[in-house]
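Participant: Sequence and computational prediction follow.
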Amino acid sequence: MKKRSIFLLTAFLLAFSMFLAACSGGSETSGEKDDDNTAGTEKPKFMSILTGGTGGTYYPLGGAFANIISDETGIQTTAESSGASAENMNTLKDGNAEIAFSQTDIASYAKEGKLMFEGAAVDNVSAIGTLYPETIQIVTTTKSGIKTVEDLKGKKVSVGAPGSGTNPNAEQILEMHGMTFDDINKQDLSFDESTAGIQDGTIDAAFVTAGTPTGAVEGLSATEDVVIIPIAQDKIDALIEKYPYYVKDEVPAGTYGLADAVTTVAVQAMLVVTNDLSEDVVYEVTKAIFENLDQVAHAKGKLISAENAVNGVGIDIHPGAQKYYDEKGISPK
């Protein structure tokens, strides 16, 4: 009888132990499932920043930002090369990344479903903020005799490569001067092709949208007396009122051998983010970037500041980024 009692007790304890083990195992499985299911959480484990080609400016800046975000927020962030602005907006639309570089005008076209985004608007993104200007330079030489935008009438003028952001920049600036592409002999050339054409006399002028100094224009200035055509203040005001992603800018004296600074306009490089990211996450990302710019080695890093990030944005700012700007008392100028 005693042996039977001991046997029953042993069997009971063994069964109880197996029950506990099963419960413990179920709990671990449940925990693993929760860890894997990060997509719906407030703070993701991983994020991607879409940049541009590896030879451009977006890619090294994106790498620096990715390192800062990883270190400051604990979210493992990587920079990915891409086809830049238009491609980046479509990738965000498809939900295949979280943050991206874009020109301000391209982001606006994407949100509004215009131009290259006609019928395919990108409605799930907001801005973190603008970064640095991409200057619209109307390039010619002294021998062309062109001194004003109106002087472009009837001339052979490059408006950028087909499908580029330079094309609508040129169209909108001409619009402010009462002109259309019908008033010029339009040429669709890349920056290098444009400056080569000016040099050999096959075209008269070119629109170039890029950070200054631009390599192709510097190359032209080595053999020609470069002229950058100014845009008058009233035309700048009208342009910005109708197309708020523009900002006033200038090409500094000394650039391309210019004797004086030339007034013009710029669109801007900016960071955009998917609306799926929470206010808290975007706040942390915005704060991390703008309070650690000393870690950005690229020369364009010197032009980036939180104080200027809300100027010329052109689309809605994400609530998380706006929270950071409000804390700092930053508003558009």
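Facilitator: Ah, there it is.
Participant: rest of the way, CA atoms for contacts and neighbours
Facilitator: OK.
Participant: for the stretch 1-150 of the chain, what spans make up the strands?
Facilitator: For the stretch 1-150 of the chain, the strands identified by DSSP state E, counting those that start in this stretch occupy 46-50, 76-80, 99-103, 125-141, in order along the chain.
Participant: Determine the number of other residues adjacent to Q187.
Facilitator: For Q187, the number of neighbouring residues by other C-alpha atoms under 10 Å comes to 18.
Participant: That one reaches K155, doesn't it?
Facilitator: No: using C-alpha atoms under 8 Å as the test, Q187 is too far from K155 to be in contact (10.0 Å).
Participant: Where is the longest helix in this protein?
Facilitator: Using DSSP state H to define each element, the chain has its longest helix at helix 2-36.
Participant: and G211, what is it in contact with?
Facilitator: If a contact means C-alpha atoms under 8 Å, 6 or more residues apart in numbering, then G211 has P133, E134, T135 as its contacts.
Participant: try this one side by side with the last:
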Amino acid sequence: MLKRIIAGFALAAVVATGAMVAQASAQTIEWRGGSIGGGWYTIVSGAAKLLEDKVPGLTVKAVPGGGAANPVAVQQGQAQLALSIDIFAAMAAGATGTYQGRPAADKLRMIGQSFGDTPYHFIRASGQTMDMATLFREGRNIRFGGANNGATDEIALRWLLAHYGHTYDSLRARGWRFTLAAYADVAAAYRDNQIDYAFFALGLPGSAVIDMATGRDGELLDIPQDVLDGFKQRYGMGSGVIPGGTYPRFHGTRDVRTLVMATTLVTSSDVAEDVVYRITKAICENVADLPRIHGSLKDYRCETAVLSRPVPVHPGALRYYRERGIAQN
């Protein structure tokens, strides 16, 4: 009898210990992407499910966000993972540029970069004839669409206006009307003939652009070289192309020259090393699954994920990269 009682206590202790371990390993995190209808939101929604499947005990809540706002959300503990842009992550960490006058985001850490790099799209509706320089220098009564106010690409739109010596107000004085909204709403406004030009950034292929092309003809325009050079010099932004055939109805087989942002997966130094290690491991050991989530992820490689470091690499991610021989420090 005594042996059975002791055995019963031992079994209960094992069960209790197992429950405590399971409870301790359970983790819920929030992962912020971009606006609903954009590539980032699709990426985060799909990647959240991948992490839940590959990391036992991890629950990931995918929520909308924005490249400029996401570093602040991570710094303040409102999110544990977020997609951002290399130049915005660096500015947030150093309290410079867009973040000047705000506290430095000193908790910001990165897991990897080029997590679906994001090219800008400058779209001109069929029947419109002005190129970009003529549009901003001479255009009147223009109906123009862009991302939500405060989003990364909306900030870049302000930079673009400044390149040509303008602000929203100076162009409104010439009769311009701006529709700044979620990508899906901008696409609907384009289809419904409420805007004629648009400028925003989406991973390829952008669902909003595909949606725009279903209801109205148009054209993807090259970003002029002086804009590419100016953005590189002032903001450190790179350039690239939207490959021909991405949107057959908008640019056929012609490559389109454009600005490109390096999408960076960021986290906080407050997130446990083991959690970030397991997240990094799950991503790197399932890279082949990423293009099924979004086509822009086809070029993501863990071997090059931390070659450029706009913010420090999280110790958990660095531990995995060291184990793989990808990084030494």
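Facilitator: Looks like it arrived, so ask away. These numbers come from a predicted model, not from an experiment.
Participant: before we move on, the earlier item: between Q187 and K155 of structure 1, which contacts overlap?
Facilitator: With contacts taken as C-alpha under 8 Å, 6+ apart, not a single residue reaches both Q187 of structure 1 and K155.
Participant: ok so, going back, any chance of the strands of the stretch 1-150 of structure 1 in a markdown table, with distance to Y59 of structure 1 and mean neighbour count too?
Facilitator: Converted to a markdown table, those look like this (distance: least, C-alpha to C-alpha, whole Å; neighbours: other C-alpha atoms under 10 Å):
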| stretch | distance to Y59 of structure 1 | mean neighbour count |
| --- | --- | --- |
| strand 46-50 | 8 | 22 |
| strand 76-80 | 7 | 20 |
| strand 99-103 | 9 | 27 |
| strand 125-141 | 14 | 25 |
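Participant: For the contacts of G211 of structure 1, give me a markdown table that also has distance to S27 of structure 1.
Facilitator: As requested, those are arranged in a markdown table below (distance: C-alpha to C-alpha, whole Å):
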| residue | distance to S27 of structure 1 |
| --- | --- |
| P133 | 54 |
| E134 | 54 |
| T135 | 58 |
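Participant: Helices of the stretch 151-300 of structure 1, residue ranges please.
Facilitator: For the stretch 151-300 of structure 1, applying DSSP state H, counting those that start in this stretch gives helices covering 166-176, 191-200, 215-221, 233-242, 279-290.
Participant: so which of the contacts of G211 of structure 1 comes closest to K114 of structure 1?
Facilitator: Each of those was checked against K114 of structure 1 using C-alpha to C-alpha; the closest is E134, at 20.6 Å.
Participant: And the closest one, how close does it get to G154 of structure 1?
Facilitator: Plainly put, E134 of structure 1 is 27 Å away from G154 of structure 1 if you go by C-alpha to C-alpha, to the nearest Å.
Participant: circling back to that earlier point, now render the strands of the stretch 1-150 of structure 1 as JSON lines, adding distance to Q233 of structure 1.
Facilitator: What follows is the strands of the stretch 1-150 of structure 1, written out as JSON lines (distance: least, C-alpha to C-alpha, whole Å):
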{"stretch": "strand 46-50", "distance to Q233 of structure 1": "35"}
{"stretch": "strand 76-80", "distance to Q233 of structure 1": "39"}
{"stretch": "strand 99-103", "distance to Q233 of structure 1": "23"}
{"stretch": "strand 125-141", "distance to Q233 of structure 1": "15"}
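Participant: Can you say which of the ones you listed is nearest to I236 of structure 1?
Facilitator: Short answer: strand 125-141, nearest of the strands of the stretch 1-150 of structure 1 by C-alpha to C-alpha, at 11.8 Å.
Participant: orientation of that closest one relative to helix 166-176 in degrees?
Facilitator: When axes from the mean of the first three to the mean of the last three C-alpha atoms, to 10 degrees is applied, the directions of strand 125-141 of structure 1 and helix 166-176 differ by 70 degrees.
Participant: Show me what A161 of structure 1 lines up with in structure 2.
Facilitator: By TM-score structural alignment, A161 of structure 1 lines up with N148 in structure 2.
Participant: how many other residues sit next to its match?
Facilitator: Neighbour count for N148 of structure 2, taken as other C-alpha under 10 Å: 20.
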